[in-house]
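# Prediction below, plus the sequence it came from.
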Amino acid sequence: MDWLIAGLGNPGPDYAKTRHNAGFCFVQELARRHNVPWRLEKPWKTELARIPGPGHDLLLLQPQDFMNRSGGPVQAAAAFYRVPPARVLVVHDELDLPAGVARFKWAGGHGGHNGLRDLDRALGTRDYWRLRIGIGHPGHKDRVVGYVLARPSSAEEAEIHAAIERSMSVLDDFLAGRQEAAMKTLHSE
């Protein structure tokens, strides 16, 4: 397996269209474009989809535990498929970016994101790639939980999907080892 792409979110229909599930939206769209099915791996508490292809073989994940317990499913799949953390791309919602903006990031802190905090613990490192999908900020920290667990407005949803589309357009470059070129293109939009 060349890359593991883990979309973060919360499982179940109550959370399906919330801001917090931007990571799920990304990997679901990637699987749809490649017409690959998802399968549930109960022991790992995750759904997997595999995209074989020339140049890179991808494993997509949607952890089926809550966001703050995302690390275990990602670590289990990475260990089984022998994917080192440096070849893991975690796609997640980002409060510190406005809706419509997406940014790649190598390593670093979790910035208060509970899914990343759990991944850091489970992987034993912060040295993995992130794709941050902007969802905007509600303006005050006391409103964050309700905000991320709510559906975005129609306009915000369109912006989030536009950011996902732009991210998809540079993904081949990113996966082929041209991360700087992918970042330059995505970050200049």
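Structure's in. What do you need?
# okay, CA-based contacts and neighbour counts for the rest of this
OK.
# the helices in the chain, which residues?
With DSSP state H as the criterion, the chain has helices at 22-33, 71-80, 114-123, 144-148, 154-175, 179-187.
# Looking at the ones you listed, spot the one closest to Q62.
Comparison of the helices of the chain against Q62 by CA to CA identifies helix 22-33 as nearest, at 6.3 Å.
# Now do the closest one: distance to the chain's middle.
9 Å (CA atoms, centre = their mean, to the nearest Å).
# Show me what that helix is in contact with.
5-9, 37-38, 49, 51, 60-62, 90-93, 133, 160, 164, 168 (CA atoms under 8 Å, 6 or more residues apart in numbering).
# Mean neighbour count and distance to W44 for the helices of the chain - can I get that in CSV?
Putting these into CSV (neighbours: other CA atoms under 10 Å; distance: least, CA to CA, whole Å) gives the following:
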stretch, mean neighbour count, distance to W44
helix 22-33, 20, 17
helix 71-80, 20, 5
helix 114-123, 19, 13
helix 144-148, 15, 25
helix 154-175, 18, 25
helix 179-187, 16, 29
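# Among those, which comes closest to A16?
The nearest among the helices of the chain, by CA to CA, is helix 22-33 at 8.4 Å.
# coming back round to it: from the contacts of helix 22-33, which land in strands?
Among the contacts of helix 22-33, the members found in strands (DSSP state E) are 5-7, 49, 51, 60-62, 90-93, 133.
# Now T18: closest residue in space that isn't a chain neighbour?
Nearest residue to T18, sequence neighbours excluded (CA to CA, 6 or more residues apart in numbering): R151, at 4.3 Å.
# structure B:
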Amino acid sequence: MKYLIAGLGNIGPEYAFTRHNAGFMVLDRLAAQHDFKFSFEKLAFVAEWKYKGRHIYFIKPTTYMNLSGKSIRYYMDQYKVQAENTLTIVDELQLPFGTLRIKPKGSHGGHNGLKNIEEIIGTTEYPRLRFGIGNNFPRGRQVDYVLKPFSNEEMAELPIILDKAGDMVTSFCTLGIQATMNNYNQ
């Protein structure tokens, strides 16, 4: 069984701990815990992990958030992974900070990264793990909010949330989307 896990974010040190980089942060935490390394390749930082008989490919697209679909499509084709085995990890304004929700499909909900993925892969039927970042910003300041680092209080809570997100990723790859939804969705 092959899986492609795409953590969305923006490359560069100025984005490292911003809310928009929640997807990168989940994959970095998994890599640190399970001792696999990312290397720079075409359109993404890529890592590979064999776990419980599964071949799992991880990507952190280098195309920036709004063009994530190009990288995901490339690696779906490269590794011959179907859309239902491709999990996209993305920040979500509509969920309170720390809330994690996995779904088998859905709309882009105004998220430009998901919108681009749908356009490029041609379907809304691909699993996604939404990482709640909250929406505590004044009207018209959404871009500033998502590109701003997590607060000190949020940073203190992040390790537990990132660990849970990592558990959800491994559950998705070993137990499937339905069991993962049943066990983890809040």
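Arrived safely. It should be emphasised that the depicted structure is a prediction, and the values quoted were computed from it without experimental measurement.
# rewinding a little: now the ones in strands among the contacts of helix 22-33 of structure 1 in a markdown table, with distance to A16 of structure 1 and neighbour count?
As requested, these are exported to a markdown table (distance: CA to CA, whole Å; neighbours: other CA atoms under 10 Å):
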| residue | distance to A16 of structure 1 | neighbour count |
| --- | --- | --- |
| I5 | 19 | 26 |
| A6 | 16 | 29 |
| G7 | 13 | 26 |
| A49 | 18 | 21 |
| I51 | 23 | 17 |
| L60 | 17 | 26 |
| L61 | 15 | 27 |
| Q62 | 12 | 27 |
| V90 | 18 | 23 |
| V91 | 16 | 27 |
| H92 | 14 | 29 |
| D93 | 13 | 27 |
| I133 | 16 | 31 |
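# Please identify which pair of those lies farthest apart.
I51 and D93 (23.1 Å).
# In structure 1, what range does stretch 61-69 of structure 2 match?
Counting by TM-score structural alignment, stretch 61-69 of structure 2 lines up with residues 63-71 of structure 1.
# buried set for that stretch?
P63, Q64, D65, M67, N68, R69, S70, G71 (16 or more other CA atoms under 10 Å).
# Any chance of these in CSV with distance to G111 of structure 1 as columns?
Converted to CSV, the buried residues of stretch 63-71 of structure 1 look like this (distance: CA to CA, whole Å):
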residue, distance to G111 of structure 1
P63, 20
Q64, 23
D65, 21
M67, 15
N68, 13
R69, 16
S70, 16
G71, 16
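# Where strands are concerned, which of the residues you listed count?
Using DSSP E, the subset of the buried residues of stretch 63-71 of structure 1 located in strands is P63.
# just the buried residues of stretch 63-71 of structure 1 now: which is nearest H137 of structure 1?
M67 (18.2 Å).
# who's in contact with the closest one?
M67 of structure 1 touches L8, G9, N10, N114, G115, counting by CA under 8 Å, 6+ apart.
# and the residue nearest in space to the middle of structure 2, what does it touch?
By CA atoms, centre = their mean, structure 2 has its centre lying nearest to I89, at 1.6 Å. I89 of structure 2 is in contact with I5, A6, G7, L8, A22, G23, V26, R128, L129, R130, F131, counting by CA under 8 Å, 6+ apart.
# Need the counterpart of it in structure 1.
Match for I89 of structure 2 (TM-score structural alignment): V91.
# From L131 of structure 1, how far out is that match?
To L131 of structure 1, V91 of structure 1 is 5 Å away according to CA to CA, to the nearest Å.
# what do you get for T46 of structure 1?
With CA to CA as the criterion, T46 of structure 1 and L131 of structure 1 are 19 Å apart.
# circling back to that earlier point, using JSON lines, please lay out the ones in strands among the contacts of helix 22-33 of structure 1 together with distance to A176 of structure 1.
Supplementary listing: those in JSON lines, determined by distance: CA to CA, whole Å:
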{"residue": "I5", "distance to A176 of structure 1": "14"}
{"residue": "A6", "distance to A176 of structure 1": "18"}
{"residue": "G7", "distance to A176 of structure 1": "19"}
{"residue": "A49", "distance to A176 of structure 1": "20"}
{"residue": "I51", "distance to A176 of structure 1": "15"}
{"residue": "L60", "distance to A176 of structure 1": "16"}
{"residue": "L61", "distance to A176 of structure 1": "20"}
{"residue": "Q62", "distance to A176 of structure 1": "23"}
{"residue": "V90", "distance to A176 of structure 1": "17"}
{"residue": "V91", "distance to A176 of structure 1": "18"}
{"residue": "H92", "distance to A176 of structure 1": "21"}
{"residue": "D93", "distance to A176 of structure 1": "24"}
{"residue": "I133", "distance to A176 of structure 1": "21"}
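# Thanks a lot, see you next time.
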